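Chemist: this one's structure only:
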């Protein structure tokens, strides 16, 4: 059936596929083609949104961002010294290749995650061992207490995904065909047109009521179809015309148009997250701290945010790494934020002996607000004395280039505000940006080892101050994210990584 369906659809396609045969088909417009279907090897949201339907983790987050069990039977039993985690696995869970989940699968998957995943690498040197303790039990031994461990194991981004041990490659090898335990499996894939997910008939859900990504996961749609639509305005037009049931990452200026539509409605995720300039500490111009300080001094964050979002209901000029209301909120170090001082930046460039080497800014128009921020920043940086080179590529190419430190000085990205700061891998020397500074590294090590909440808050405030002092990465501000959905769509909970296993059209 899947093969005949793909033939019918391929003949009918123009720019996107229009499903014809399945009863409840959910069409989701995403910003681009996922460059991998293996969530372990990518931090891209577009990868997480798709793959969470197919591949599962030991734990997940509920609707309040609390860690909850998924493939694990319950939350782990943790030793009094905080260094041993005993994890019982659910019995009777199947992979889509027909094999049954057991401890060997978990051990092989977690060992691979610690070696190759950007988030796994942040904790790898703290892990003493991952061992099977029977067919449905696993033990993780830590060298020292590590407070963020469960949050890392629960995150669907650079995920600690669980695969059958038989398909887990050795070393840095890639998985040719991704197999998971989730409610859906991969169906037809026409690159740059659509990726079809179909229900996995052997799926074994949890019994608890659905709560965020936790609890019982359904199989309501007969088909979920992810359609890569790189142009943001095309995503908007497809939504308001009824072509798409859901569209991700929409421009702020499209809010009114969607609101007036008779077929769609806007969904605003308030206090969603922060745009960030990721700085290359491994190679190039910004390995010089003075030049990083000049960059920070020159950037006009208020102008950048206004250009990106157009209306202050969509953004806030705020230097704190977490907004007010979060336990992690602090004002430490934020005097260095939004200086907008080209003269100071110019003096810092002179002190650094800047020779006119171009500052290479890597960005994409698939997230249009990234590009708009970069355009405004370019003018301000050139006024301060920088020579700027804008490298504008598609999102998949950006994902490839940022892995090579010889190709960029800054790449622009964004992140939701995450419940655990250690989920932001840029804090760790093992991350893609390679930021290592002795004082900061010592504070981060203390932060991840501390279990007392108040002490952790104080340590994070110190981390923030040290981040501003060394210019590890640059927060632009806070923003509200805009998505849109058909008025007929129900069962989709607003989230940075929306899932569609309970989605239906009225």
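Modeler: That came in fine, so what should we check first? Please read all numbers here as calculations on a predicted model, not as lab measurements.
Chemist: make it CA atoms for all contacts and neighbour counts henceforth
Modeler: Fine.
Chemist: tell me the SS of residue 272?
Modeler: strand (DSSP: H, G, I helix; E, B strand; the rest coil).
Chemist: against residue 259, how distant is it?
Modeler: Using C-alpha to C-alpha, to the nearest Å, residue 272 is found at 20 Å from residue 259.
Chemist: more neighbours: which of these two?
Modeler: More neighbours surround residue 272 than the other of residue 272 and residue 259, with 19 against 15 (other C-alpha atoms under 10 Å).
Chemist: what's near enough to touch that one?
Modeler: Shown in contact with residue 272 (C-alpha atoms under 8 Å, 6 or more residues apart in numbering): 416-417, 478-481, 496.
Chemist: need the max-distance pair from the residues you listed.
Modeler: Pairwise distances across these peak at 14.3 Å for 478 and 496 (criterion: C-alpha to C-alpha).
Chemist: so between these two, which is more surrounded?
Modeler: residue 478 (27 against 20).
Chemist: and the more buried one, what is it in contact with?
Modeler: Neighbouring residues of residue 478 by C-alpha under 8 Å, 6+ apart: 271-275, 315-318, 323.
Chemist: quick check on those residues: which are buried?
Modeler: In the contacts of residue 478, burial by neighbour count holds for 271-275, 315-318, 323, counting by 16 or more other C-alpha atoms under 10 Å.
Chemist: let's bring in a second model and compare:
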């Protein structure tokens, strides 16, 4: 296949190739679906209840976001509606990409925990397939005329799996816990004057000044996921793991056997929203009686189980398996829409990468195609991209790229020496149960050795990586220097959500960068926001808290009797039913 330009201005969403003109960056105002956006200051002094996305006060003019797409034909998303219609019953046997090290989605950004949380918990607001904010646990909200006060009312019938009602107090405590941990949440809560329950179903959020991303932050679609916990979990500091087993979502956790499986049953008390499913919003209907999430670290074993019908749905086959799976008459294959941004993450607390010059040394010596081929296979599944906030969108820029990846080993060796590197082993932690990240880690080991560094290559599982990356101790005391990860489109598409330029694991801090992020969130002039993005990307390439290794598009596969799959970056399993 001939290589096409990396900036492809077409988006695949729900598995259907279409031009997406309704998407916007996460801090853009949310227009109502049937009328033109209302002005920031309401024409009447009385706030108006809404059950659909309300216009967000004090935000920039919406900019369409054209997301990246792979250079490969995409299997259309199966429609849930067939001649017989959906039916209840059966057990869905699903192989997730990893075993969760924790069940707490506010303690970790690990996607396996986020995916678990989407099934066991619920969220206040959610994004639909056009990236619009929709009510989920919330029934209505009101915005004051000056845009500084939001009043939310929960819908009727919400209850936790133990039968206790969901209260506004628990919604408030959960948001406060999330706001201490999440990059976007921290911005919002820096503007919060007060958040408090009014009655059992209603709570009020009072801001010091209008902030355009308020609703979109509460409706954040990915990690850290702002779910509503029971009170005892919501009161836990976000640095401590909550038990996180009892939620209010469409499925109940029955058991978690680490290293083996998670078992769920349908929550018969759950009341889905009446709207049809759309993205992460709308009705979440649990058609299957049970789900088994089977932990299979060996991908060949999982692939064989899929092809023999032992399992129903495999979250992450390798892209190299695409052609073989596509030829199987019993299997349907999905290319994940929007894609991921791949990272090499540094620990900036300890030598040698406490020095920015050492981090620049690795970056200047690396090149994206080598990593992308090793981790993601054929070129049709990846695009090179140097933009911090993705290529193909409104925040793409070339600012600062004079320090970008160029495969310059000589310059890399020079800078590593000049940084003061003393020959100590560099600890790279590599998850053997995630081949894409493991393969990228092998490339890093080889690159560091070419630069003259010693490498302590630690092969382990992803659950251990998730635990170890939180350690601040020196590498020789159980800490680390480098690990690889990747982020979906939602988590890197603009400065308010991008964890890579925050103190996320790796512990990078720069007051200038944080001030730029907050200024960007407050700014209403698109031209000034673009200038701020240029400044942030230039600072990113100078500081190098992580190396951007490009954009990629993984695949998923399921038996053809698995109906109702909505192809989405988050692999949710509600609305799925079994036709066998």
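Modeler: Sure, I can see it. Values in this document were obtained by computation on a predicted structure and should not be read as measured data.
Chemist: one step back: any chance of the contacts of residue 478 of structure 1 in a markdown table, with distance to residue 174 of structure 1 too?
Modeler: Shown next, in a markdown table, are these (distance: C-alpha to C-alpha, whole Å):
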| residue | distance to residue 174 of structure 1 |
| --- | --- |
| 271 | 36 |
| 272 | 32 |
| 273 | 31 |
| 274 | 31 |
| 275 | 30 |
| 315 | 39 |
| 316 | 41 |
| 317 | 41 |
| 318 | 40 |
| 323 | 38 |
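Chemist: if you rank the contacts of residue 272 of structure 1 by neighbours, which is first?
Modeler: residue 478 leads the contacts of residue 272 of structure 1 on contacts (other C-alpha under 10 Å) with 27 neighbours.
Chemist: distance of that one relative to residue 190 of structure 1?
Modeler: Taken as C-alpha to C-alpha, the span from residue 478 of structure 1 to residue 190 of structure 1 is 36 Å.
Chemist: likewise for residue 30 of structure 1?
Modeler: Noted for residue 30 of structure 1: a distance of 15 Å to residue 190 of structure 1, by C-alpha to C-alpha.
Chemist: can you check residue 231 of structure 1 too?
Modeler: 18 Å.
Chemist: swap in residue 220 of structure 1?
Modeler: Taking C-alpha to C-alpha, one finds residue 220 of structure 1 at 23 Å from residue 190 of structure 1.
Chemist: likewise for residue 285 of structure 1?
Modeler: 40 Å.
Chemist: these two: who's more crowded?
Modeler: Set residue 285 of structure 1 next to residue 190 and count neighbours by other C-alpha under 10 Å: residue 285 wins out with 21 against 13.
Chemist: the counterpart of the more buried one in structure 2: what secondary structure?
Modeler: Residue pairing (TM-score structural alignment): residue 285 of structure 1 is matched to residue 352 of structure 2. With three-state DSSP as the basis, residue 352 of structure 2 sits in coil.
Chemist: in terms of contact, does residue 352 of structure 2 touch residue 358 like I think?
Modeler: Yes - with contact defined as C-alpha atoms under 8 Å, residue 352 of structure 2 and residue 358 form a contacting pair (6.3 Å).
Chemist: give me every residue that touches the counterpart of residue 362 of structure 1 in structure 2.
Modeler: Residue 362 of structure 1 maps onto residue 429 in structure 2, with residues paired by TM-score structural alignment. Taking C-alpha under 8 Å, 6+ apart, we find residue 429 of structure 2 in contact with 441, 457-460, 465, 480, 482-483.
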